[in-house]
Structures are given as structure tokens and as C-alpha cells.
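# Give the three-dimensional model of this entry:
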Amino acid sequence: MLMLLTVFVHLIAVSGAIGSGILFYSGISTQEELMLGKFRIQHEFVKRVRRLKDENEESKLEKILKDAGYPFGLNANRYTAIFIGLMLVILVAYVVTPAFRGDGFNLFGLVSVVAVFLIGTPDIKYSGFNFLMKKVKELNQAKIQAEVFTFYELALNELRLMENSRIQAYTMIRDLAPNFSKMAPSINMLLFNWNTVGHASALDSWAKEVGGEEARALASVFKTLDVVDRDTAIKSLEGQQEMFMKAQIENFRRRIKVKADLAKLPIMATFALLMANYLAVVVIMCLNLLNSNM
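Predicted coordinates:
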């Protein structure tokens, strides 16, 4: 609701600026004044739009979408525009247009607007949007943890295949980086921070960003790769094999559960629409009966 109020206030402000610009144009005559007025209106409009974008980028909605990995490329500004636009289309098509045609009050249209708002708003904790983003976040986190396990296996196999006893952790991570997709941004940042803030701080930041006990354990091993021999590094990683295997099994179960929950969403949405339609029909029938008795 807060998001809608913020957008509504800015729309009123922009409309007021446009209206004042029209009135301003009607009261001036010289070409210089026309150009100056045009620049002032453009500046005010750009300032309002930029302020709205900045507020969206720092909003709760932006944080939710960022945690979910920006699904379908949606950020707060794009989602707000799509959400408001969809509500306006439904409102005009099913409420405003029938009213202008003289068809009377359209209860189904009003119920549709309310349903879209309840499903799509991020301001209600248990809305459909928040539920979907929570599941997408869980699925992305499960995929990241699966890549952490792959990272562990690739590093262990790389050490086993090495002929030299000297290990360069930075080179190993850089060579393994193309094998990952979900972890690609965090690994690229790890490589960047390696030579700027130091390998220990870079690995700690990477483990914190990825999350999980497995990432922290892997980071602790990589911290010592440059100062230990190959056999010691292999034993360190092999000592964590049981932990990684258990985590991988649990992570696989979690991914199956999240995918099953996401697969249920179309069925749940269809059931909710059928129930809403049924309630609308019942209410309309009751209203018609009351009107006929009166």
C-alpha cells in the first residue's frame, strides 16, 4: 500500500507540473520565455522521475527482488510500472468502461482489481508476490549451494591431478570460475578483491555472501593453499568430504521441495480465481434477488 501511495503522490506532482506548464505557456509570449519555461518543466519532470527511481532503488521491494536474483530482469521500477499498469488496465476495462456505457456497477471488475492487488503487492507479508519471491530465493540459494559442492569437487580433483607440489590458489579459482553460473558474480568479486584487500578478507567476504557452513569451510582451506604442500591440501579437503556429501543430499531434497511448491502455484492460482468468481456470482445473485423483491 505504501508503494502505491508513493507512486500516486508522484503522479499527482508530475500532473501538477504539467498542468502548471500549460498554464505558464498560455501566459507568456516571447520565444526566449517559451524556451526557458520548456527547460524548467523538463528539469522538474526529470527531477521527479529520478527521485521516484531513487526511492524505489532503496525500497523494500528492491531488496526483495535483489535477494531473489532479479527474476525475469525485474527491478523495483519495472515491477512497479507493470503492477500499476496492470491494475489500471483491469480497472478501466472492467469498472470504468462499463460505467460509462451505462451497464452499471461491475462487481466482477472490482473483485479482479482487489485480487490483483492482494496477489501482487509486496506490502502484504503473505501476498502471492512475497510467497513467490521467497520460493525463488530458496531455489537460487539451493542452486548456489549445489555449485559450492561442485567447487569443492573440482578443487579436490584439480589438486589430485597436479604434478607440482606448489599450489597457487588464485590461479586455481580463476581457472575453475567458468564452470559456475549462479556463483559467477561472487567469484568474480572474490578474484577482484584478492589483489586489493588480500586473499583472507576476500575469501571471508565470498563465504559471507554465498552463505552456509560449506562455503566457510572451503574458504578456510583456500586461505592455506599457498603455504601448504599438495598432500596436506588434499587431506584437508578430504577431511570435509562427509560434511559436503550430507549437505549435498539435504540441498537436493530442498530443491525438490521448492520446485514442487512452485509447480503448485498455477493450481493454487486457478483455484483462487474460481473461488473468487464463485463468490462474485453468489453476491450478484443475492443483489439481484434483493432488487427484485424491492
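
# make it CA atoms for all contacts and neighbour counts henceforth
Fine.

# I'd like the next helix or strand past the helix or strand hosting Ser201.
Element membership for Ser201, per DSSP states H and E: helix 199-210. Sequence order places helix 213-224 as the next helix or strand after helix 199-210, per DSSP H and E.

# List the contacts of that next one.
Contacts to helix 213-224, defined as C-alpha atoms under 8 Å, 6 or more residues apart in numbering, come from residues 148-149, 152, 169, 199-200, 203-204, 206-208, 233, 236-237, 240, 243-244, 247.

# Can you flag the buried ones in those?
The neighbour count (16 or more other C-alpha atoms under 10 Å) marks 148-149, 152, 169, 199-200, 203-204, 206-207, 233, 236-237, 244, 247 as buried among those.

# I have a second one here; can you model it like the first so I can compare?
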Amino acid sequence: MNEVVIFKFMPFIIYSISLLLSAIAGLLVYLGLSNKVERLQTRIRLKHSMIKSRKKLLEEAQHTKAEEWLKLAHYPLGLNGLRYNLLVGGFIVFLAINYVLFPTMADGASKATFFSIFIIGTVAALALPSNPFSLFIYFMKKVIDYQNAKKNAEVFMLYDLLINEIEMMTVSRINTYNVLRNLKPYFVALDKPMTMLLTSWSNDEGPKIALEKFAETLNSKESRALIGVIENLDELDRETALSHLRGMHSMFVRSQIENYRRKRKITTDLLSLPIKTTHFVIILNFLIVIVTMVSVILKSSRM
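As a prediction, the model looks like this:
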């Protein structure tokens, strides 16, 4: 059996050895016909060309659909558009080599091979960011919704901490910048937006522009209502500020309950994805086994 396999792959082994020897011969000819300075110049040109190609590739990756979705999702698992495309492309190539190329080289094209091509094409389509029905977009939407739910939960926490901080103050006037700076370490999802808020607050843009950008980043009805009060805290005394904040209590309680329900649903959906994927792989494997068995039976019956 091993001898038969070796003879089947013998033409490809010969071609591979021929290509390797040709490459070595070309390298030796190049080394013999060029001097040290010319080789150095060639290496510099190749290095410059590689750097230029890499820069162009990175720039093009910034404008892909995958990059747009991953940016909205704040790059989960450290993936960006280029890394995602390379990962998916490498996985598809691996499947094609393992389930199409090698079986075709060993036994020739069969129904199982065409079925494998169909399955690999389906997997590729489900991973395409440009496909509106792909699993990639579905997963990204769930991640974005989950992150928005976390942000809204921390907006509610900011509301409670603001009330507690102002209640514990001994002075009648409020310094909004110091209050927000003291509260910043308590947040995770709002850490970056609050850092940008405090940075813009203390530079030439001023508090009004900083709070407008902060509201655009959070982009929710509750955050805009809270920021509307924060904008005027410096001009209000302690009691008036507390009355304004407490006046939003019922709205924040209702929103927090709804946000908790939405967050639980999204968490359940995300946690169920591995289970659904496992079921899909089991069903797919079952179909491949059936198709392979039928192909073998039909082939043996013809013989």
C-alpha cells in the first residue's frame, strides 16, 4: 500500500526536486555573475520593495469590511482586518489542501471531492464580512451589543457614584473635573472614553466640546441625559445638583432593568455559539461520512 502511494506521488516529488535544484542553480549563477556591491544594492532594493508592499497592504486592510466591523467591536481577541483575513484565508487553504488537493492526487476526483468543495465554499461564504448573512457579521453584532450593554451599565453606575460623591462633599460648589477624575478608576468599559473626556477637558477644547464628544461616544439616551446635567454642575450648588440628578432616578431604574435583560440575552446568545457550532460540525461530519460511504459503495458495485 505504501509503495502504491509513493508511486502516485512520484511525479509531484520529481517536480518538487526539479524546482528546488533549479532555484539552487539560479542562485549559484547569480552569485557568480554579481559582485558584493551589486548584491548589497539588490538586497536594499528588495527590502525597500517589501516595506513598500507591506505598507500598501496595511493601508488597504484599513478599508476592508472586516476592519470596519472589528473597529466597531473594539478589536475582540486582538483581531484586526488584516489578521482576520489572513486567519480565515489560511484556514480555507488548509481545508482545500487537506480535503480536496490530497484526495484528488491520491484517488482522483470523486463525488466526495466535489462535496468537500461545496462545504469549503459554504464555510468561506459564512466567514466573509461582505456577506450580510455571514456568521462573522452575526457574531460582530452580538459583540457590539454586549459592549454597548456594558457601557450603559457603567453609565448607570456613574449616575449612582455622582450622587454619592456629591452627597459626601463638604463644600457647596462642585468641581466637575475633579469629581470625574476621582471616579474614573471605578470603570472598565468607560475607562478610555473618560480618559479622552478628561484630556479634552483640560486642553484648548474645553469642557463643552469634551462632553459633546463623550456623549457621541456613548450614544445613548441615558448618557445624553446625564451629560446634560454634568455640563451645568460647575454652575450649580450642591443641593440643586443633587435634586437634578435624583430627578432622573426613575428613568435610570427602568433603563437599567431593560439593559440588564438585554445584556443577559446577549450573554446567553454568545455562550450558546460554541454549542451551536459543535452541533453544526457534528452534522457536517455525519453528512461527509454518509456521502463517502455511498461513493465507496457505488464505486465497488461498478467494479
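
# among the buried ones among the contacts of helix 213-224 of structure 1, which two are most distant?
Pairwise distances across those peak at 25.7 Å for His199 and Ala247 (criterion: C-alpha to C-alpha).

# Structure 1: which residue goes with Lys55 of structure 2?
Aligning on TM-score structural alignment places Lys55 of structure 2 opposite Arg50 in structure 1.

# what helix or strand is that match on?
helix 31-57.

# mind listing what the alignment partner in structure 2 of Ala200 of structure 1 touches?
Superposed on structure 2 with TM-score structural alignment, Ala200 of structure 1 falls opposite Lys208. Residues in contact with Lys208 of structure 2 (C-alpha under 8 Å, 6+ apart) are Trp201, Glu231.

# Likewise for Ser236 of structure 1?
Ser236 of structure 1 touches Val221, counting by C-alpha under 8 Å, 6+ apart.

# Likewise for Ile64 of structure 1?
Met133.

# Check which helix or strand the residue mapped onto it from structure 2 maps to.
Mapped onto structure 2 by TM-score structural alignment, Ile64 of structure 1 lines up with Trp69. Here Trp69 of structure 2 sits within helix 65-72, counting by DSSP H and E.

# what's the answer for Tyr79 of structure 1, then?
Assigned by DSSP H and E, Tyr79 of structure 1 falls in helix 76-91.

# Comparing that helix with structure 2, how large is the average distance?
Compared with structure 2 after the fit, helix 76-91 of structure 1 shows a mean deviation of 1.7 Å (mean C-alpha distance after the TM-score superposition for structure 1).

# So what's the residue count around the equivalent of Ile174 of structure 2 over in structure 1?
Aligning on TM-score structural alignment places Ile174 of structure 2 opposite Ile167 in structure 1. If you count neighbours by other C-alpha atoms under 10 Å, Ile167 of structure 1 ends up with 18.

# for Ile167 of structure 1, helix, strand, or coil?
Assigned state for Ile167 of structure 1: coil (three-state reduction, DSSP: H, G, I helix; E, B strand; the rest coil).

# quick one: it from Tyr152 of structure 1, how far?
Ile167 of structure 1 sits 16 Å away from Tyr152 of structure 1, going by C-alpha to C-alpha, to the nearest Å.
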